[in-house]
Structure formats: structure tokens, C-alpha cells
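Visitor: sequence below, structure please.
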Amino acid sequence: MEGQRSHLGALLAAGSLFTRLPFWRLRELRQEDYEDALSWWPVVGLITGGVLAGSFYLYSQIFPTEVALVLALASRLFLTGAFHEDGLGDFFDGFGGGRTKEQILAIMKDSHVGSYAVLAFVLYYLIYWSSAVSIPGDILPFVLLSCDVAGKCCSYMQVQHLPYARRTEECKVGVVYRRAGLLPMSLAVLVLIATQAVAYFPLSLFVEQGYVWLSFALPLVTSLGLISYIRRRIGGYTGDTCGAICLLSELAMLLGYTIYAQMNSLY
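Guide: This is a model prediction of the structure:
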């Protein structure tokens, strides 16, 4: 029974950390629950990705695809409080402006937004938007959901492979994530497989199967490359690197689906 309560607490903590939804009101959450929260991040992706996909579908009934996508992204930003985007900006500021581990960590902890972060935000959403609108609108909601979940699964991998880069008392959010147990890891895999299937089967009705491997290979290569780079530069992960890998892997998968759709349209 204690194990069940621990898993429930970690799941609620994940929802409280990674969205603005007040899951913490449902029960008293312990420090240990927050430390295990990242293990349930892919499951929370069903909420954030579901809001992104669902709001796009609703907005697309009223607005053109281009406008509906912007409004859907704004809806997800409101849900998450731009939590992951904060990590993306700090990541580019830190690794772009710092040379040593100490400099990188200090810059990432600074609350000011630098030029690297601004450029990262602009380029990220330009690439995201232009890629997404090139995918048929009827299947885009499924793709958006699958990319959101996949990004969280890829980011989740770095905690399994890297130690925490700072001293515990220097953690910005007061939580050092722990490696996942068997249950959350198994659920993460199931959620990933299910959401990829949901995206793949509608897309396969529009295009041939020849380039589908790109949508899986690109986020995996991106996340593994970033994990290797982060290990080399600062020796471990931070909350900011979690947010950065999440969004960049999500973008990589979206680019994979875009290439998949575009290349098949040539034949």
C-alpha cells in the first residue's frame, strides 16, 4: 500500500511541477514525491500534449491552420507556465556564454534573459511552426501529441544516465530528481508507444512508409547527442537541461514527421 501511495504522490507532484494545475491540493506531497516526479513526466505529457493537440483541433474549426497552431502553442504555454521554455533559454545562455562548468552553471541560474535565449526562442518557434503547418491539418493533432510525449521521454533519459551537476543546496527548484523505478519506466514506454502509434497510423493513410524511421531516429540522435555534450561540458544534468532536451527532442521528432510527409509527397 505504501508503494501505491508513493507512486500516486510522485504522479501528482509531476503534475504540480510541470503544469499549473493544482494537483498538490489533492493530497499532501512529500519531498520524496517531488524527487520522483520526473519519472512520471512522460505520463504528464498526455496532459500537456493533449491540451496542445485538442486546442489545435478546436481552434482549427474556426481559424486557419497557421493561426490555430499559434493559439494552441499559447494554450500549452499557459498550462505549463513556460516552465520548459525557461530551461531552453537558460540552456542556450549558459552553454553559449559560459566557458567553464562554473560559468555555465552560474549563467543558467541567473534570472536575466540573454541574447542567446532570445535567439533560441525565436528560432525554435519559427522552425516548430513552419514544420507543423507543412503536415496535413487532419493528422496534425496526433503528431503534436506524440511529439510532446516523445520529448519528455527523451529528456527523462538524461536523469537515467547523468548525475546532478550542482550541489543539492544550489538546486533552483529545491528538488534533485531521482532515477526511475520499474513501474514509471514501464508506463513511460507504453505511453510513448501508444502515442507514436496514434500519430503513425493516420499519417500512413496520407503517405508511404519509406521515411517513417526519421520521426523516431531524429529525436533519439538529438537527445543522445545533447546528453553527451552536457556530460562533456558540465558533467551532469540540471533542471534547465531537462527542459532544453525536452523541447529540442520534441522539435526533432516534428522535423522527422515533416520530412516523412514531404519526401513521400515527391513520389
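Visitor: please count neighbours and contacts with C-alpha atoms only from this point.
Guide: Noted.
Visitor: count the neighbours of Leu58 for me.
Guide: Counted with other Cα atoms under 10 Å, the neighbours of Leu58 add up to 12.
Visitor: how near is it to Thr80?
Guide: Leu58 sits at a distance of 19 Å from Thr80 (criterion: Cα to Cα, to the nearest Å).
Visitor: next: Leu29.
Guide: Leu29 is 19 Å from Thr80, by Cα to Cα.
Visitor: repeat for His7
Guide: For His7, the distance to Thr80 (Cα to Cα) stands at 22 Å.
Visitor: same check, this time on Pro202
Guide: Distance check for Pro202 against Thr80: by Cα to Cα, it reads 28 Å.
Visitor: so which of these two has more stuff around it?
Guide: Thr80 (19 against 15).
Visitor: spatially nearest residue to the more buried one, not counting backbone neighbours?
Guide: Nearest non-adjacent residue to Thr80, counting by Cα to Cα, 6 or more residues apart in numbering: Thr19, 4.2 Å away.
Visitor: how about this one, so we can line them up?
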Amino acid sequence: MMPRAELLKDVIADLRMAASFVTILPVASSKPAGDGAIARATWALPVAGLLVGLAGALVYKVASRLGLTPNLAALLALAATALITGALHEDGLADTADGLGGGRTRERKLEIMRDSRIGTYGVCALILSFGLRWSALATIANPWAVTLALCAAQIAARAGVPAFMSLVPPARPDGLSASAGPPPGRSVAIAFALGTLALALALGPGKALVGLILLSLAGVLLARLAIRQIGGQTGDILGAFEQLGEILILLVAAAFQIGR
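Guide: Predicted structure coming up:
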């Protein structure tokens, strides 16, 4: 059995590694990124998501205290989450939309996804993503309820990423997703448990179940589409999956008006 001190050191290293991938915070792990370390650290992605959610919630709270409307406060909160993540997942969503929406061959689709320029499909995807999330937060309005919704969405959206990586093969032999490798079952299980717990605490058991079903359906549909068109997943596909998760959980939260 691993000594507690060593176990704690590994946990902290995994948390720092996850935070360094999800955010722009200067918390890079001292653990080497090779030998499956990135894949093992994926269990901590939901924890990193909590940081993002809290940042957005704090901005929303301050904006509300300053007398700004829910619409403006929601827009500022989303800007904060995009800023702290470096718009990483939004970039993945845009590239995925451009790649899967354009190009006739697998090679051309992958080439489009690697292109740093954004196309019409990508612009439309970003408008829909920000618009739906903004509308959902503005509908919730109550600062405490927004905090619950944001944190649940940020956590749960990342909780399914390890499972997606494990079940869907990489589309190409190079790239971050391929080099990271499939996460071990333990990391997948811990991430899933953290996401489920976050949904249950924020939305309640029944609504959490709705959220889990929607996330699962979105994951299956995206996986089928990615496998059919480009042969598997890439880092951009994972970013798109995270964005879909955020949207769905915030819509569920808005529909059920949590916290009121």
C-alpha cells in the first residue's frame, strides 16, 4: 500500500496537472507528463471545473451587488469562465463544428480542425453556446442558484471526459489526446462519481438523473459522429463535449429553477 505522504503528493500533483490543462492559472504540476500521468490525472478534471465555476459565480455575485441586471451579470460570469480557461473549450467547440461541418474527406476534416482560423460553422456554434448558457443563467437569476448551476455545470461537463477518452479511440496517432492515452478505470470512476455528486447536490437526485441522461446521450451522439467522420476523438472533440455538457446542465437548472 502506498504511504499516505506519497499518496497525498500524487493527489496534489494530479490536481495541479488538471488545473494547468483546464485553466490558465500558473499551477503546472512537477510530475512528469509522460508515462500515462496525464491520463491518470483526468480524475481531477471535475475539481478543476469547480474552480472555474466558482470564478464565474463570484463575478456574477459582484455584478449583482453592483446593481447590474441578470442579463449583464450572466454575460460577465461567462466572460470570466472563458478568461480563466483561456477559452480552451470554446476553441475546441468551434474547431469541431468547422471540421465536422466542412470538408468532404476524413483528412480534410482533420486539417480544418487543426487550422487556427475560425469558419462559419464555428462562429455559429460559439453564438449558440454563449447564447444558450447566457440565457439559462439570466433565467435562473438568483445569485445562489447561479452559483449552484455554474459549479454543477463546470464539474459535470468535465466528469464525463475521462470516460469519453476511454471509450472513443483517438482519431490520429499524434496530438495531445493520443499522447495522453486512455485514462485508467479508476480515474474514470472517480471523475464520474464527482460529477454525479455535484449534480445531486446542486439539482437534487431527480433533476441530477435528467442531467446525467442528457449528458450520456450527448456523449453517445458526439462519439458516433466523430467516429463516423474522422475515426475517433481529438482534443477539439473533447472540448466540444465539455461545452455540450455545460449547456445541457445549465438548461436543466434553468428549466427546474434550482435554488428558488
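Visitor: returning to what we had before: number of residues surrounding the residue nearest to Thr80 of structure 1?
Guide: Thr19 of structure 1: 22 neighbours (other Cα under 10 Å).
Visitor: list the contacts for it?
Guide: By Cα atoms under 8 Å, 6 or more residues apart in numbering, Thr19 of structure 1 lies in contact with Thr48, Leu79, Thr80, Gly81, Phe83.
Visitor: can you check Tyr128 of structure 1 too?
Guide: Leu251, Leu254, Leu255.
Visitor: go on, Leu88 of structure 2?
Guide: By Cα under 8 Å, 6+ apart, the residues touching Leu88 of structure 2 are Val22, Ala82, Gly239.
Visitor: out of these, who's the most crowded?
Guide: The contacts of Leu88 of structure 2, ranked by neighbours (other Cα under 10 Å): first place Gly239, 24 neighbours.
Visitor: surely that residue meets Asp91?
Guide: Yes - at 7.4 Å, Gly239 of structure 2 counts as touching Asp91 under the criterion of Cα atoms under 8 Å.
Visitor: what touches both of those two?
Guide: Common contacts of Gly239 of structure 2 and Asp91 (Cα under 8 Å, 6+ apart): none found.
Visitor: just give me the match in structure 2 for Ala132 of structure 1.
Guide: Residue pairing (TM-score structural alignment): Ala132 of structure 1 is matched to Leu137 of structure 2.
Visitor: with structure 1 superposed, average distance for the helix or strand containing its match?
Guide: Using DSSP states H and E, Leu137 of structure 2 maps to helix 120-140. Mean deviation of helix 120-140 of structure 2 from its aligned counterpart in structure 1 after superposition (mean Cα distance after the TM-score superposition for structure 1): 1.3 Å.
Visitor: please identify the buried residues of that helix?
Guide: Applying a neighbour-count criterion of 16 or more other Cα atoms under 10 Å, one finds 121-123, 125-126, 129-130, 132-140 buried in helix 120-140 of structure 2.
Visitor: stretch 30-47 of structure 2 too?
Guide: Neighbour-count burial for stretch 30-47 of structure 2 flags Ala37, Ile38, Ala39, Arg40, Ala41, Thr42, Trp43, Ala44, Leu45, Pro46, Val47 (criterion: 16+ other Cα under 10 Å).
Visitor: out of these, which is nearest to Ala198 of structure 2?
Guide: Taking Cα to Cα as the measure, Ala198 of structure 2 sits nearest to Pro46 out of the buried residues of stretch 30-47 of structure 2, at 9.1 Å.
Visitor: list the contacts for the closest one?
Guide: Pro46 of structure 2 sits next to Gln154, Ile155, Ala156, Ala157, Arg158, Ala159, Ala191, Leu194, Gly195 when contact means Cα under 8 Å, 6+ apart.
Visitor: what does it align to in structure 1?
Guide: In structure 1, the residue matched to Pro46 of structure 2 (TM-score structural alignment) is Pro42.
Visitor: check which helix or strand that match maps to.
Guide: Following DSSP H and E, one finds Pro42 of structure 1 within helix 41-60.
Visitor: what does stretch 228-236 of structure 2 correspond to over in structure 1?
Guide: Aligned by TM-score structural alignment, stretch 228-236 of structure 2 falls on residues 232-240 of structure 1.
Visitor: coming back round to it: could I get the contacts of Pro46 of structure 2 in JSON lines, plus columns for distance to Leu76 of structure 2?
Guide: Converted to JSON lines, the contacts of Pro46 of structure 2 look like this (distance: Cα to Cα, whole Å):
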{"residue": "Gln154", "distance to Leu76 of structure 2": "16"}
{"residue": "Ile155", "distance to Leu76 of structure 2": "20"}
{"residue": "Ala156", "distance to Leu76 of structure 2": "21"}
{"residue": "Ala157", "distance to Leu76 of structure 2": "20"}
{"residue": "Arg158", "distance to Leu76 of structure 2": "22"}
{"residue": "Ala159", "distance to Leu76 of structure 2": "25"}
{"residue": "Ala191", "distance to Leu76 of structure 2": "28"}
{"residue": "Leu194", "distance to Leu76 of structure 2": "27"}
{"residue": "Gly195", "distance to Leu76 of structure 2": "25"}
